[in-house]
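sequence below, structure please.
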Amino acid sequence: MDREKLSDKLADIIPEKTTTVRNNGCCKGCPKHSTKLHVYDWQHDFPEMQKLTNMVEVQFKNTRKGYYINSNNIELKKGDVVAVEASPGHDIGTVTLTGKLVEVQMRKNNYREDGNGGPKRVYRIVRPADMEKYELAKAKEQPTMITAREMAESLGLNMKIGDVEYQGDGSKAIFYYIADERVDFRQLIKDFAAKFRVKIEMKQIGARQEAGRIGGVGPCGRELCCSSWMSSFVSVSTSAARYQDISFNPQKLAGQCGKLKCCMNYEVDAYVEASRKLPSREIVLQTKDCDYFHFKTDILSGQITYSTDKNNPVNLETISKDRAFHIIELNKRGKKPLKLVSESEANEVKEETFQNDLLGDQSITRFDKKESGGSSRKRKPRKGRPDNRGRGGKPPKQNEQ
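A predicted model of the protein is given here:
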């Protein structure tokens, strides 16, 4: 069985919950399966760069990656499914990167060698026997997860088993769980080992990581950031919503993970920088007409709306930040402008309103059919109908008997 058939049959080794895109031969630097952890190999056209190191990058299920040494000098390329050294036994994964860029990724991810005598090795390209073991182990994952949840619930542990990953040879199982607080699962591990007869490893993940594994579509209409490209998660606070003047609606601020949306951090720096160039919201603008209190602010455009009432929107007026600073400077000198809105701004508002109005000065009733006035001409009687009207348009009186 050649490499391409093995790669196609073991395509499910790539995490199922991440975006998987088939490579249509756009370039040799793109792998056969592209995920959010994909690194573009811009050195693929330089064979000498591929031979500078024996280290390769191998990816497994649930975005788990590892770095292994090709000590047997096997000719490997992206997309090859290989058997690698594990503890215990061996594991099966897909080669995602080769050449000099592997060392760059190792430094970027702070890779540290195990204390067992150097990096682990790549054994071989998978054989049919390895495939059979892997398929048997993978078939156990779903029923194992259901059984593990029942066992954790029976012990009264406040945790959720999110996923189970079996090693390629079926000798080890990794249980991914979510917990809001510290959980003592020592007894649970003993029960797992007695039930499943494999080596047990527990890994805690966050709610955002679980949402990234499951995937979905956000309110913006695009795939979730955590499942498409985001690999590191930064804490999001409600101050990000306050800086951007977003209403504190829990249903709109929370994502599918139940936490605050990660996209709230994307533009918060721009809003903070723009808000520093605006006047304080506590300053009251004084004019000869009345005093104006801050009502709302469009931070990016620099437009500020003021109200004559401190708590209610009354006589709203919108001015630019430059006009607001000018009035504040006049108030400091003891002067008060005649109006809040300057004449130039008022003219600009009128011009914008006229340009945005499609009808302009045209009347909306210009296409209505006008009613004709009263006519002195008498209406002619219809043909076939006698005119029974007398003089003055009244019907003639009948003789009473």
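
can we go C-alpha only for contacts and neighbour counts from here?
Fine.

how close does G156 get to V58?
Look at G156 and V58: by Cα to Cα, to the nearest Å, they are 37 Å apart.

looking at those two, which has the bigger crowd around it?
Set G156 next to V58 and count neighbours by other Cα atoms under 10 Å: V58 wins out with 25 against 9.

could you also give me the structure for this second sequence? I'd like to compare it with the first:
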Amino acid sequence: MSVAIDTKTVRIRFLDTHKFSDVENVPEDVQKGDFIVIETEKGEELVLVVGRSVPDPDNPSQYKFLRKATKKDISIFDKHEKEAEKALALCKKLAENLGLKMNLLKSYIPLNRSKIMFYYVSEGRVDFRQLVKELAKRLKMRIEMRQVGVRDGVQMAGAIGVCGQQCCCSVFIDKFDTVNVEMLEEQNLPPTPTKFTGICGRLMCCLAFEVDNYSIRKNLPELESEVEINGKKYVVKNYDFIKETITFYGEEGEILVLTFDQIDELGLKRELPCDNCGMKNNEVERIELEGNENS
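Below is the predicted model:
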């Protein structure tokens, strides 16, 4: 009579690309920090368990759990890593001799030696047919070339960002979000992309982390615009999305600071220009504050 074994879904990290994914039907005794062997499209792979995960019925894991890694599995992985390093050096030399414009990052051999993969970054298409022939002839293995993006390249290699910490992509980022220049303006940052460019040469991923917090900006009066509160005119001088406040300057130099919560509690009605209302840019935006200004 067979005994049912309790299983769970775990979060894993691949050792070649440093990307994350989930694996289902993993025995309960597998813990964070353990190595397990799974079956993927690349072959049998040794991966690191980084924690427990919640299974997604709509997106089931495409990987099959094979076993908890043994000392032999880890020994084979280390042996393959050394072999892959030599293969990478050979590939770089051959690519240079062939005049191929590609930045080779890493080579990788799965546990069952189903193939050897070479990861590279390139600005355009690379005709590496001759390179593959030369490699197959010397390595006696199936060759697979995989082009990755520049952000994927940094995720694989690891690097220190301008903040002095490891790049987010090499620590925890699961998938890359779209990051664009408009996010700088939305977050009151100077429109100088070079100051917010990461190691990869693209805008830093962290610009997308808090962008949703700034969605309220579309409901706020424009900076430097004039507003009227309880019969007094003020100029909108600053938004502070961390403290959730708006700072207004009065005609006599007085400063009024209102939190977003106070605006809602006091019933501040934002009468913003609409497309068809005929309001000109130089007209004063009127905002009526219901209640006592000092309450």
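
wait, Y68 of the first structure sits on E57?
Yes - assessed by Cα atoms under 8 Å, Y68 of the first structure is found in contact with E57 at 6.5 Å.

show me whatever sits in contact with both of these two.
When Cα atoms under 8 Å, 6 or more residues apart in numbering defines a contact, no residue borders Y68 of the first structure and E57 alike.

alignment lookup: A152 of the first structure to the second structure.
In the second structure, A152 of the first structure lines up with A95, judged by TM-score structural alignment.

for that match, helix, strand, or coil?
Following DSSP: H, G, I helix; E, B strand; the rest coil, A95 of the second structure is assigned to helix.

so who does it touch?
Taking Cα under 8 Å, 6+ apart, we find A95 of the second structure in contact with 101-102, 131.

where do the helices of the stretch 251-400 of the first structure begin and end?
Here the stretch 251-400 of the first structure has its helices, by DSSP state H, counting those that start in this stretch, at 268-275, 321-332, 343-356.

make JSON lines from these and add distance to L97 of the first structure and mean neighbour count to it.
Formatted as JSON lines, those follow (distance: least, Cα to Cα, whole Å; neighbours: other Cα atoms under 10 Å):
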{"stretch": "helix 268-275", "distance to L97 of the first structure": "34", "mean neighbour count": "15"}
{"stretch": "helix 321-332", "distance to L97 of the first structure": "52", "mean neighbour count": "16"}
{"stretch": "helix 343-356", "distance to L97 of the first structure": "55", "mean neighbour count": "11"}
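
thought Y177 of the first structure was touching I205?
Yes - assessed by Cα under 8 Å, Y177 of the first structure is found in contact with I205 at 6.1 Å.

the two: which has the busier surroundings?
Shown here are Y177 of the first structure and I205; by other Cα under 10 Å, Y177 has more neighbours (19 against 14).

just checking, the more buried one is part of a strand?
Yes - with three-state DSSP as the criterion, Y177 of the first structure is part of a strand.

what residue in the second structure is paired with it?
In the second structure, Y177 of the first structure lands on Y120 (TM-score structural alignment).

what about K277 of the first structure, how many residues nearby?
12.
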